[in-house]
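>>> dropping the sequence and predicted coords here.
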Amino acid sequence: MFYRILFLLTIPFLSFADPTPFGLEINKTTLPEARKLYSLALASKDKGSKTKTYQIDTRKINFKGLLSLQATFNEKEILVAVHGTMEKTNFDRMLTTLDNKYVLVTKDVPSVGNKEAKLKDHNTIIFIEAPQDKMQMYFLYMNEQIWNKALATIAKNEKNQA
């Protein structure tokens, strides 16, 4: 009986976890924790958003077709995004896997042309894209607030250019 109660008490905590691509939990993993898992090299700093992006050495990651991987941390050194590239042949497999785990928001997968999908889980947006004219696909796991700010900035810039 005790174990049943304990199990039932842990279910709410399990259901509120954000995605954990490559062992890095969005909105939770800290920069020191990520350094324990991977070799990181500073790739860029964004003064406006106060974020730092690190390149992750993919040679030690056992994931077929992974070409590049980056992690972005906020000013508090909390992971807010994981993004990278992989072989385009992984798109359908990745979409199926993600669709079984997360809520599908949009999907545009024509037989010919650019393929993309957007999914959501808790406070994380997941976006995958396979442009027709490229040999690789792109993926992004991002904190939803930062995603929305980025979209607002893009819309504002487009409006100013019009």
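On my side now, so go ahead.
>>> when you work out contacts or count neighbours from here on, use the C-alpha atoms and nothing else.
Noted.
>>> ok, and the closest non-adjacent residue to the residue nearest the centre of the chain?
When the chain is reduced to its mean C-alpha position, the nearest residue by C-alpha atoms, centre = their mean turns out to be residue 141, at 1.3 Å. What sits nearest to residue 141 in space, not counting adjacent residues and going by C-alpha to C-alpha, 6 or more residues apart in numbering, is residue 126, at 4.5 Å.
>>> correct me if wrong: the one you found contacts residue 107.
No. Here residue 126 does not reach residue 107: they are 11.7 Å apart, not a contact under C-alpha atoms under 8 Å.
>>> dropping in the other structure now:
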Amino acid sequence: MKKLVLLIVFFYSSLLYANPSPFGLEINKTTLKEAKEKYTLNFDDTNFYSNGPMYYIKNNELDIDGLESVLLIFSKDEKLLAISTTFGKYKFKSLKENLSQKYQLVEKKLEFVGDQYVK
């Protein structure tokens, strides 16, 4: 697999004092309209779980090394629920190390050969 998909999902983070704001988009607060004002979005599909729209941010708008795509997942009422990012395979180790220092790992699969992931 040439891509590593890191899925960042923050549903109803009521235990946190502030909602996370990756790419300047606050989870559970940013509306589709606000996201469209900040970035050029391309419609992808309707999300199976939230029944809301999903949009990709245009690739050239974020200058992050190894970033291949950013998918925004909205609720039916067009509030941002989740952001899914796809990075190149070569970024896995550095991303895992950086995120492991900040967040607790829930699950990991670190095979020598084949797909690797962490949650």
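Looks like it came in fine. Not measured: the values here are computed from a predicted model.
>>> where along structure 1 do the helices fall?
Applying DSSP state H to structure 1 gives helices spanning 2-15, 31-37, 91-101, 144-161.
>>> go through these and name the closest to residue 136 of structure 1.
helix 91-101 (9.2 Å; C-alpha to C-alpha).
>>> distance check, the residue nearest to the centre of structure 1 against residue 161 of structure 1.
28 Å (C-alpha to C-alpha, to the nearest Å).
>>> residue 83 of structure 1 now?
28 Å.
>>> ok, now residue 12 of structure 1?
Residue 12 of structure 1 is 46 Å from residue 161 of structure 1, by C-alpha to C-alpha.
>>> for residue 148 of structure 1, same thing?
20 Å.
>>> of the two, who's got more company?
residue 148 (13 against 7; other C-alpha atoms under 10 Å).
>>> just to revisit the earlier point, identify the contacts common to residue 126 and residue 107 of structure 1.
residue 118 (C-alpha atoms under 8 Å, 6 or more residues apart in numbering).
>>> and the two? Which one has more around it.
residue 126 (25 against 14).
>>> list the contacts of the more buried one.
Applying C-alpha under 8 Å, 6+ apart, the residues near residue 126 of structure 1 are 118-120, 139-142.
>>> which among these end up buried?
118-120, 139-142 (16 or more other C-alpha atoms under 10 Å).
>>> mind putting these into a markdown table with distance to residue 29 of structure 1?
Shown next, in a markdown table, are those (distance: C-alpha to C-alpha, whole Å):
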| residue | distance to residue 29 of structure 1 |
| --- | --- |
| 118 | 22 |
| 119 | 21 |
| 120 | 19 |
| 139 | 19 |
| 140 | 16 |
| 141 | 13 |
| 142 | 13 |
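>>> out of these, list just those in strands.
Among these, the ones falling in strands (DSSP state E) are 118-120, 139-142.
>>> greatest separation within the residues you listed: which pair is it?
120 and 139, at 13.3 Å, using C-alpha to C-alpha across these.
>>> quick check: end-to-end length of stretch 107-119 of structure 2?
Note: stretch 107-119 of structure 2 ends 5 Å apart using C-alpha to C-alpha.
>>> same check, this time on stretch 26-41 of structure 1
19 Å.
>>> likewise stretch 139-149 of structure 1?
18 Å.
>>> and if you look at stretch 7-19 of structure 2?
17 Å.
>>> list the buried ones in stretch 21-33 of structure 2?
25-28, 30-32.
>>> err, stretch 71-84 of structure 1, not the other one
Buried-residue list, stretch 71-84 of structure 1, by 16+ other C-alpha under 10 Å: 71-74, 77-84.
>>> ok, residue 97 of structure 2 to residue 106 of structure 2 distance?
14 Å.
>>> settle it for me: which of these two has more neighbours?
residue 97 (10 against 7).
>>> distance of the residue nearest to residue 141 of structure 1 relative to residue 156 of structure 1?
Distance from residue 126 of structure 1 to residue 156 of structure 1, by C-alpha to C-alpha: 23 Å.
>>> closest to residue 45 of structure 1 out of the helices of structure 1?
Of the helices of structure 1, nearest to residue 45 of structure 1 by C-alpha to C-alpha is helix 31-37, at 14.1 Å.
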